[in-house]
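Engineer: Sequence plus the predicted model coming up.
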Amino acid sequence: MSKPRIPEIERLRGMAFLAVVLQHSIAHYSVAPGMTANDGLMMGFLLMATKFAVPVFIFITGMVLFYNDKGRLHYGRFIKRRFGDIYVPFAVWTLITLLINHKFNPAVIGDWKYLGEVWLTGKASSHFWYIIMLFQFYLLYPLFRSAILGIKERFGVRTQLTILVLSGLLYVGLTGVINDIGHWMGSLSIPVWSELFTTYADRNALYYFFYFVLGAAAGLYHASWIKWLEKVRPAIWLVFAFTFGWMLMQGVNEIRSAENGAITFYSLSLLRPMMALFLISSIMVMYDAAGWITRQAGARTNAFLTSIGVYSYGAYLMHLLTLRISYAVDEYLLIGMPSLVRIVSSWIISVAVAYAATRLLARLPFGKWLVGIAGARNHRPIRPYGKSHPSAGTTTGM
């Protein structure tokens, strides 16, 4: 029998997608002509407020996989399904992106080699790295599953919680030695492996593992997870607020000390110890917020976030292209407006176009291969990557 859906996951997925698009809108305007240090401070605040997106997506993946686990894993079927729902749309939009950017000519043999490389690395666009990183969790799912379920079977709840906390501390510590690991692996010059820890370290699933593990724990003990969040709500919000302020000050100092008034956010990268602590707390805070929205917000708000979440994968794949449309609107109509108005307008336009396009493409008979959603007009959309089974109560989606 299928488990009931987790309604707050539906809202959380939509929230995370909206945050991703806003991040990329900020990135564009941070290098736009005429931006000042004060604009940079505003952007830094918005950027910190949206940093939760990637960790939340990984958390959702782990949570739903383990929540829906039925005790048996048919790995071949598991990977085949995710290859079709996740990798094929990614490959299609990689090709589309290259064609639009005039970086692929079918008549040139070398371009086919380049296409193969970016299909493996996600280098065709700045947001495709995430797909390559996330897919590693599916490839390695049997190992994660064996380890996590093995701990669940062998130890009591308190010991499991201790192991989870220690894993979190290990992860925070790991983010502090990534450069050292990269130097060491680079010196070994092992094909593929050395590059995974150097050139492509930002998409190495090892460096994001705890978000998946935390999601697995929440999925295995969903009722306990909800009760625990309620119990420690003041503490997690306090940690979130403190680390938010701490990291924001790092960003402020970076902007103020930058040469030639450049606006950069290198100090706010994902793979830093204090940022890792902030992101762990942000997962809990955003899940708590999604629960509040589920219970207290109106039906329209819940329906909106849920619908955004349903179509988030296809919208994610194309949103950097739809951002270009928003930039054209900005240059034609909004060039003299305050930076906040321009950023928010770009964000709204990009989300609206990507969402609408995904809904339209999903209706096509082959829509699944474009946006990861089975597309008959009257068929209920299936969330992209990470679903356990069509009848499962909850799916991971974007």
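Structural biologist: Everything's here; your move. Numbering: from 1, shown residues only.
Engineer: use CA for all of it now, contacts and neighbours both
Structural biologist: Noted.
Engineer: Show me the residue at the heart of the chain, geometrically.
Structural biologist: Among the residues of the chain, residue 54 comes closest to the average C-alpha position under CA atoms, centre = their mean, at 2.8 Å.
Engineer: dump the residue contacts of that one.
Structural biologist: 16, 20, 130 (CA atoms under 8 Å, 6 or more residues apart in numbering).
Engineer: next one: residue 323
Structural biologist: By CA under 8 Å, 6+ apart, residue 323 lies in contact with 25, 346, 347, 349, 350.
Engineer: Just the closest of the residues you listed to residue 239, please.
Structural biologist: Relative to residue 239, the closest of the contacts of residue 323 is residue 25; by CA to CA it sits at 27.4 Å.
Engineer: Counting by contacts, list what the strand or helix carrying the closest one packs against.
Structural biologist: Element membership for residue 25, per DSSP states H and E: helix 7-30. Where contact means 3 or more CA pairs under 8 Å, 6 or more residues apart in numbering; DSSP states H and E, helix 7-30 is packed against helix 37-50, helix 53-67, helix 273-296, helix 299-310, helix 312-329, helix 339-362.
Engineer: Presented hereafter is structure B, for comparison with structure A:
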Amino acid sequence: MARKETIPELNLVRGISILAVLMVHATSASMASMKESSLYGAYVFLNTFSLFCVPAFIFLTGFVLFYNYYDKPLTISTVKQFFGKRLMSIVIPYLFISIAYFVLKYFLYYRSLSAPELLDMLGGYLLYGKAYTHLYYVFIIIQFYILFPLLLFLFQRAVWLARLAIPIGFAVQWSFYYLLKQGVLTVPSKGSVSLTYFSPFLIGAFFGMYYPRLKRWLATGPEFRFRGKAAATGAFVLVWLVCASCFVTMWVVTRTGQGKFESYWYEIGYNAFTVLTSIMLLKLSYWIWAKGASAVKNALTDLSSLSFGIYLVHPALLLFYREFPPQTGTSWLHHLWMAGGYALALGGSLIILLAAYRLTKHAWILFGKVPDKFTAPRGKKPEVTTAA
């Protein structure tokens, strides 16, 4: 089987998405503490606009999985190899990092609990991705990995289903939401269930399966021109701008106390904004790769390779950082403190990860697959891959 082309643009989307994750978490404290500030609207904008991050990662997961496997025979050997890789790169780090955060929370909050109570609590946390607030995402990805062979089997056997992947994704996600809304289904945590993010996953799957055709619209350059491309791109950008503006405005109105909307509007707005932004970022990444400065491309590619570790590490840094807020009413100092949280989340995570990757070969147990570039001898240039 011919080797598939690598898609370096995906690394740019992943790099941008991890920066958005840091923005969401770094500005989350401002949603309550900065309400009296004249710049509160700006904080709401930064926090709300960055919410595309998790669906974008899920979109990329669907893209990469189906791009790599859709045209391969689905055999027992392939399935074993697939789950073996994910066990080492995702499941084991999920378990160990969850335990690490649980131990941290024990020393901060749970020291009065008995051993049976702690074990029961830990079991519940592991079962729903709740050992710390951000680990639900890793738990969701594990669920998609479990579902993937079944979805791949269905899409390979019935091409018409593959062609309908996008509407199927929306139908499954919104059916799940409706059943929850009506009380037919009850789950302890809706955000920890993969069905909540089924549309971005299957949109990514569709892009992965039909990438050679869709690349004509995504890529830039004379060889990718076709009649109506500019109009189609312009229409998509316009729809995205309208959707993004409505979603951000809705949350600005809500956060500033000017009004509230029915709960389903927040759900609709979030779903539409995040899936459109994921596609928009993919389109933008092709322009950056073709026209952008090498320094920008290299930085985003490096962030991409470190993104999983950054995602796992940075909340611990923010937890300790927020124990030392400014003790003065000076507004500019509070803004500077907020910016410092973002800088610490990014810079501190990078320092921890790079040190761990250099000092021990067992860093993968906590942080997942170690990027080749950061453990290879100097001068060895890493290969850009599309591996999930």
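Structural biologist: It's in. These numbers come from a predicted model, not from an experiment.
Engineer: hang on, the earlier thing: now rank the contacts of residue 54 of the first structure by neighbours and give me the top one.
Structural biologist: Neighbour count (other CA atoms under 10 Å) singles out residue 16 as the most crowded of these, with 25 neighbours.
Engineer: Quick one: which of the contacts of residue 323 of the first structure hold up in the second structure? List them.
Structural biologist: For the contacts of residue 323 of the first structure, the contacts that are reproduced in the second structure, applying both residues aligned by TM-score structural alignment, their matches' CA atoms under 8 Å, are 25, 346, 349, 350.
Engineer: Report the secondary structure state of the spatially most distant residue from the centre of the first structure.
Structural biologist: Distance from the centre of the first structure peaks at residue 107, with 35.1 Å (CA atoms, centre = their mean). Secondary structure, DSSP: H, G, I helix; E, B strand; the rest coil: residue 107 of the first structure is coil.
Engineer: how far away is it from residue 119 of the first structure?
Structural biologist: According to CA to CA, to the nearest Å, residue 107 of the first structure and residue 119 of the first structure sit 18 Å apart.
Engineer: Check residue 289 of the first structure too.
Structural biologist: Taking CA to CA, one finds residue 289 of the first structure at 36 Å from residue 119 of the first structure.
Engineer: So between these two, which is more surrounded?
Structural biologist: residue 119 (20 against 16).
Engineer: before we move on, which element is the more buried one in?
Structural biologist: Secondary structure (DSSP H and E) places residue 119 of the first structure in helix 109-121.
Engineer: Where does that helix end up in the second structure?
Structural biologist: Aligned using TM-score structural alignment, helix 109-121 of the first structure spans residues 116-128 in the second structure.
Engineer: contacting residues around the matching stretch?
Structural biologist: 95, 98, 99, 102, 110, 130, 131, 136, 139, 189, 192.
Engineer: need these in CSV with distance to residue 273 of the second structure, can you?
Structural biologist: CSV is the format used below for the contacts of stretch 116-128 of the second structure (distance: CA to CA, whole Å):
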residue, distance to residue 273 of the second structure
95, 32
98, 30
99, 34
102, 33
110, 38
130, 26
131, 28
136, 21
139, 23
189, 22
192, 20
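Engineer: Could I have the PyMOL command that selects the buried members from those residues?
Structural biologist: Only the buried entries of the contacts of stretch 116-128 of the second structure go into this PyMOL selection, using 16 or more other CA atoms under 10 Å:
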select buried, resi 95+98+99+102+130+131+136+139+192
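Engineer: out of the contacts of stretch 116-128 of the second structure, who's nearest residue 210 of the second structure?
Structural biologist: For the contacts of stretch 116-128 of the second structure, the nearest to residue 210 of the second structure is residue 139 (27.3 Å; CA to CA).
Engineer: ok, now which ones touch that closest one?
Structural biologist: 94, 128, 129, 192.
Engineer: What of residue 351 of the first structure?
Structural biologist: By CA under 8 Å, 6+ apart, the neighbours of residue 351 of the first structure are 18, 21, 315, 319, 322.
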